[in-house]
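Chemist: need a structure here:
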Amino acid sequence: MSVVDLARFMDDLATQSGQAILPFFRAHFGLDDKARGGAAFDPVTEADRAAEVVLRNMIRQTFPTHGVLGEEFGAERLDAECVWVLDPIDGTRAFIAGLPTWGTLIGLTRGGMAVRGLMHQPFLNERFFGDGASAKLRHARGERTLRTRRCESLNEAILATTDPRLFAEGEEAERYRAIEGSVRMARYGADCYAYCMLAAGQIDLVVEAGLKPYDIVALIPIVEGAGGVVTTWDGGPATQGGRVVAAGDRRLHAAALAALNP
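Modeler: Predicted structure coming up:
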């Protein structure tokens, strides 16, 4: 497939999965706890499963030799050169609460590197997409190029994290609290939207822990395409998830790594 065709295919994935999800949003639907009564509530909805089935079927039909890793139905052919990494609803808690800060994450890796990503918010009709070299936002008012903003120091930064309670108590939580105490402002609960707002120049820094590959792979080409940087806390590749830091300015990223690794 050409680059243009691949972009069109990812658009089709977004459209079809969005059509599967939207009937469930702000409606009554089935809800399961993947933690099965454990300490941390880990919800999954009928919408998550319906959307991932759509995505997997479309990928299987179009790229039968590609691998797939999805949140709801696991892994297929992870040894393939190209692997699709899917999170049908990133921000399930927001989805359950009727808040539009969730999105469908569609990422593609080649040789283990995140090369393309799309975040689709069908309720708001917004699509953020990138290939590591450029990033754009498409919505009802048109399309625009995404660029991160300049922000050199922590004390000037707006920081986002999904939930500060997700950091493991002890050293990990202490490191996060130290960096939050250094920034201008912190916001919680945006999930994948935080990374897209970083790419759009609204947020400067995202610090997370406990991520899975499907939480981050699609977002890496968007942030990097807008001029930002995404790594683990120790500065390594973030494609496997774990403890992740994303910044719009490389100087801020360096300052964040220094704060997270005292």
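
Chemist: alpha carbons only for contacts and neighbour counts from here, please
Modeler: Will do.

Chemist: Check the burial of the closest residue in space to V83 that isn't next to it in sequence by counting its neighbours.
Modeler: Spatial nearest neighbour of V83, excluding adjacent residues (C-alpha to C-alpha, 6 or more residues apart in numbering): G67 at 4.2 Å. Neighbours of G67 under the rule other C-alpha atoms under 10 Å: 22.

Chemist: Next up, identify which helix or strand V44 is on.
Modeler: strand 43-45 (DSSP states H and E).

Chemist: list the buried ones in whatever helix or strand comes next after that strand?
Modeler: Using DSSP H and E, the next helix or strand after strand 43-45 towards the C-terminus is helix 46-62. Using 16 or more other C-alpha atoms under 10 Å as the test for burial, helix 46-62 gives 47-56, 58-59.

Chemist: I figured the residue nearest to V83 hits L86, correct?
Modeler: No. G67 lies out of contact with L86 (C-alpha atoms under 8 Å); the separation is 11.0 Å.

Chemist: Would it be right to say that A40 lies in a helix?
Modeler: No. Counting by DSSP: H, G, I helix; E, B strand; the rest coil, A40 falls outside a helix, being coil.

Chemist: State the number of residues packed around it.
Modeler: A40: 11 neighbours (other C-alpha under 10 Å).

Chemist: how close does it sit to E169?
Modeler: 14 Å (C-alpha to C-alpha, to the nearest Å).

Chemist: picking up where we left off before, can you tell me what sits against the strand holding V44?
Modeler: Applying C-alpha atoms under 8 Å, 6 or more residues apart in numbering, the contact partners of strand 43-45 are 29-35, 92-93.

Chemist: between the residues you listed, which is nearest F9?
Modeler: T92 (24.8 Å; C-alpha to C-alpha).

Chemist: to compare against the first, here's another:
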Amino acid sequence: MSGFSLTDLDLAHLMADAARDAILPYFRQPGLDTDNKEAEAGGFDPVTVADRAAEAAMRRLLAEHRPDDGIWGEEYGQEPGTSGRTWVLDPIDGTRGFISGTPTWGVLIALSEADGPVMGVVDQPYIGERFTGGMGVAEYTGPRGRQALATRATAALSDAILFTTFPEIGTPADRAAFDAVAGQVKLVRYGMDCYAYALLAAGQVDLVIEAGLNAYDIQAPIAVIEAAGGVVTDWEGGPVHQGGRALAAANATLHAAALERLGSVG
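Modeler: Model (predicted):
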């Protein structure tokens, strides 16, 4: 097989399939060893053999099919390329959820160019759901078949459903800004990791607000949400594909309203 016989979308799906195969044997299995990447700093950032196996599987496919592209993965770092394109990988976004047995973690795959991601996949292997966006595609595949992704038209914060992963989001100042939005919405939910962004792209929720993100946490969600009609920026309205504080909204009107509230605390 030629190294360039697959389209980028085909390759992304092949990578997601390979990550599923690597991860699922470990999910909800007793005795799963977990290392703590922040042990010396007194924090808790878990990583498992499943994280490492999934990223290694995806990297093998990239070495075969896109040897000139760069790679930036959570577990094995950055590998420069010569094409000007980088595959940004988070083999298990939500490892805390993974080791807890919740099906809210996911595999994140993005293809990024100089100005940010042009294509992304959010895959939930256990449920069998995949959300793909970019390169003319905005699509869900899963137990309910194949459907187009489209964000909601919710215009008022008072009608919005808001997600974040951690109640103690970011710094105290970050939490105050988040609370300024949370106090205006209809419903706030916590702990969904990347699955919250997938639900936004699928038209189930309206806002995701997070802080302290890395590039590999947010690039795939950006591509999927934007392809579905949503908006993703930092808390000042600028690009967020390098990580930091992210505001994802179902549409431009709701994004503007949330952005104004985030900036109202100073």
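
Chemist: Could you quantify their similarity as a TM-score?
Modeler: For this chain pair, the superposition-based TM-score is 0.95 by TM-score structural alignment, normalised by the length of the first structure; 260 aligned residues with a C-alpha RMSD of 1.5 Å.

Chemist: which among the buried residues of helix 46-62 of the first structure gets closest to G112 of the first structure?
Modeler: Scanning those for proximity to G112 of the first structure, where the rule is C-alpha to C-alpha, the winner is I59, at 18.0 Å.

Chemist: what does that closest one align to in the second structure?
Modeler: Here I59 of the first structure is matched to L62 in the second structure, going by TM-score structural alignment.

Chemist: R175 of the second structure -> the first structure?
Modeler: R175 of the second structure maps onto A173 in the first structure, by TM-score structural alignment.

Chemist: now T102 of the second structure
Modeler: Aligned counterpart of T102 of the second structure in the first structure: L99 (TM-score structural alignment).

Chemist: residue ranges of the helices in the stretch 151-266 of the second structure, please?
Modeler: Secondary structure of the stretch 151-266 of the second structure, counting by DSSP state H, counting those that start in this stretch: helices at 172-182, 194-201, 215-227, 252-262.

Chemist: quick revisit: F167 is in contact with the match of R175 of the second structure, correct?
Modeler: Yes. Using C-alpha under 8 Å, A173 of the first structure makes contact with F167 at a distance of 5.0 Å.

Chemist: As a markdown table, the buried residues of helix 46-62 of the first structure with distance to F9 of the first structure would be great.
Modeler: A markdown table is the format used below for the buried residues of helix 46-62 of the first structure (distance: C-alpha to C-alpha, whole Å):
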| residue | distance to F9 of the first structure |
| --- | --- |
| A47 | 21 |
| D48 | 20 |
| R49 | 20 |
| A50 | 19 |
| A51 | 16 |
| E52 | 16 |
| V53 | 16 |
| V54 | 13 |
| L55 | 11 |
| R56 | 13 |
| M58 | 9 |
| I59 | 9 |
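
Chemist: from the residues you listed, which is closest to S182 of the first structure?
Modeler: Nearest to S182 of the first structure among the buried residues of helix 46-62 of the first structure, counting by C-alpha to C-alpha, is D48 at 36.5 Å.

Chemist: Now check the closest one against the second structure: what is it aligned to?
Modeler: With TM-score structural alignment as the criterion, the equivalent of D48 of the first structure in the second structure is D51.

Chemist: Now do the same contact list for its match.
Modeler: So D51 of the second structure contacts 23, 75, 91-92, 95 (C-alpha under 8 Å, 6+ apart).

Chemist: Which pair of these spans the longest distance?
Modeler: I23 and E75 (14.2 Å).

Chemist: Between the two, point out the one with more neighbours.
Modeler: Shown here are I23 of the second structure and E75; by other C-alpha under 10 Å, I23 has more neighbours (23 against 17).

Chemist: what's the nearest residue to the counterpart of that one in the first structure if we skip its chain neighbours?
Modeler: Matched to the first structure by TM-score structural alignment, I23 of the second structure sits across from I21. Nearest non-adjacent residue to I21 of the first structure, counting by C-alpha to C-alpha, 6+ apart: A47, 5.1 Å away.

Chemist: if we can go back for a sec, looking at A173 and F167 of the first structure now, which is surrounded by more residues?
Modeler: Using other C-alpha under 10 Å as the criterion, A173 of the first structure and F167 rank with F167 on top: 18 against 15.

Chemist: now that one: how far from E174 of the first structure?
Modeler: 9 Å.

Chemist: Name the residues contacting each of these two.
Modeler: Common contact partners of F167 of the first structure and E174 (C-alpha under 8 Å, 6+ apart): none.

Chemist: Quick one: neighbours of E174 of the first structure, just the number.
Modeler: Per other C-alpha under 10 Å, the neighbour tally for E174 of the first structure reads 14.

Chemist: and if you look at D10 of the second structure?
Modeler: So D10 of the second structure, with other C-alpha under 10 Å, has 11 neighbours.

Chemist: Then T132 of the second structure?
Modeler: For T132 of the second structure, the neighbour count with other C-alpha under 10 Å is 31.

Chemist: which ones are touching the residue mapped onto it from the first structure?
Modeler: Superposed on the first structure with TM-score structural alignment, T132 of the second structure falls opposite F129. Counting by C-alpha under 8 Å, 6+ apart, F129 of the first structure touches 116-119, 135-137, 221-222.

Chemist: Which residue in the second structure aligns with V223 of the first structure?
Modeler: Match for V223 of the first structure (TM-score structural alignment): I225.

Chemist: separation between that match and P80 of the second structure?
Modeler: According to C-alpha to C-alpha, I225 of the second structure and P80 of the second structure sit 27 Å apart.

Chemist: So which of the two has more stuff around it?
Modeler: A direct count of neighbours by other C-alpha under 10 Å for I225 of the second structure and P80 places I225 higher, at 32 against 14.

Chemist: Could you find the closest non-adjacent residue to the counterpart of N261 of the first structure in the second structure?
Modeler: Aligned counterpart of N261 of the first structure in the second structure: G263 (TM-score structural alignment). Nearest residue to G263 of the second structure, sequence neighbours excluded (C-alpha to C-alpha, 6+ apart): A177, at 7.0 Å.
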